[in-house]
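Student: Mind looking at a prediction? Sequence and model below.
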Amino acid sequence: MAALVYFRKVSEDAALVRYAFGDDPDRFARHLTMDKGTRTSSSDDGRTDYAFLKASRKINALREERDQWPERGMSAS
């Protein structure tokens, strides 16, 4: 079974980056907030499910690779 999650940056300040994410790139249903200092994330709806973990990990991986917070992206497995 394939799994896809798309994300795009919604806002960013000195401490936090907020992303919308979901399985449809035209209709993001959820949001996550990433702490820039600790690089930990929290789901705005409190659900720590596979889609949330997949988006969070991909965002962190791209941040590490590019040395900046990604504007948008996707993860497939």
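Tutor: Perfect, thanks for sending it.

Student: CA atoms for contacts and neighbours, from now on please.
Tutor: OK.

Student: List the buried residues of stretch 18-32.
Tutor: Of the residues in stretch 18-32, 18, 19, 20, 21, 22, 23, 25, 28, 30, 31, 32 count as buried by neighbour count, 16 or more other Cα atoms under 10 Å.

Student: which SSE is the residue nearest to the first one when sequence neighbours are not counted in?
Tutor: Read that as residue 18. Of all residues not flanking residue 18 in the chain, residue 33 sits nearest, at 4.4 Å (Cα to Cα, 6 or more residues apart in numbering). Residue 33 belongs to strand 30-35 when assigned by DSSP states H and E.

Student: Are there helices or strands packed against that strand, and which ones?
Tutor: Secondary-structure packing of strand 30-35 (3 or more Cα pairs under 8 Å, 6 or more residues apart in numbering; DSSP states H and E): strand 16-22, strand 41-43, helix 50-66.

Student: this is the other structure I want to compare:
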Amino acid sequence: MAALVRFRKVAENSTAVRYEFGDDPGAFSRRLTVAKGPGTPVADDGLVDHTFLKASRKINAMYAEAGQWPERGMSAS
């Protein structure tokens, strides 16, 4: 079974970065917030499912690689 999740940054301040994510970039239905420093992600709706995990892991991996929070991206498997 293939899985695809896309995300884009919607806000950033000195302590956190906020993203919207989902499988349809024209209608993202969920948001997550990553605490800067520890890189701890939190689903704004409290639902920690496969889609949330794929998005948050990819965001953190891109940050680790580039040293800056990505504007947008996707994870496919």
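Tutor: All right, it came through fine. The model shown is predicted, which means the values in this text are computed figures rather than measured ones.

Student: picking that back up, the helices and strands packed on strand 30-35 of structure 1: which one's closest to residue 9 of structure 1?
Tutor: strand 16-22 (4.5 Å; Cα to Cα).

Student: coming back round to it: relative to residue 2 of structure 1, which of the buried residues of stretch 18-32 of structure 1 is nearest.
Tutor: The closest of the buried residues of stretch 18-32 of structure 1 to residue 2 of structure 1 turns out to be residue 23 (Cα to Cα; 11.2 Å).

Student: tell me the contacts of the closest one?
Tutor: Contacts for residue 23 of structure 1 (Cα atoms under 8 Å, 6 or more residues apart in numbering) come out as 4, 5, 6, 51.

Student: give me that answer again for 10 Å
Tutor: Listed by Cα atoms under 10 Å, 6 or more residues apart in numbering, the contact set of residue 23 of structure 1 reads 3, 4, 5, 6, 7, 29, 30, 51, 74, 75.

Student: Check residue 67 of structure 1 too.
Tutor: By Cα under 10 Å, 6+ apart, the contact list for residue 67 of structure 1 reads 60, 61.

Student: before we move on, back to that, could I get the buried residues of stretch 18-32 of structure 1 as CSV with distance to residue 56 of structure 1?
Tutor: Output for the buried residues of stretch 18-32 of structure 1, formatted as CSV (distance: Cα to Cα, whole Å):
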residue, distance to residue 56 of structure 1
18, 11
19, 9
20, 11
21, 9
22, 12
23, 14
25, 16
28, 15
30, 12
31, 10
32, 8
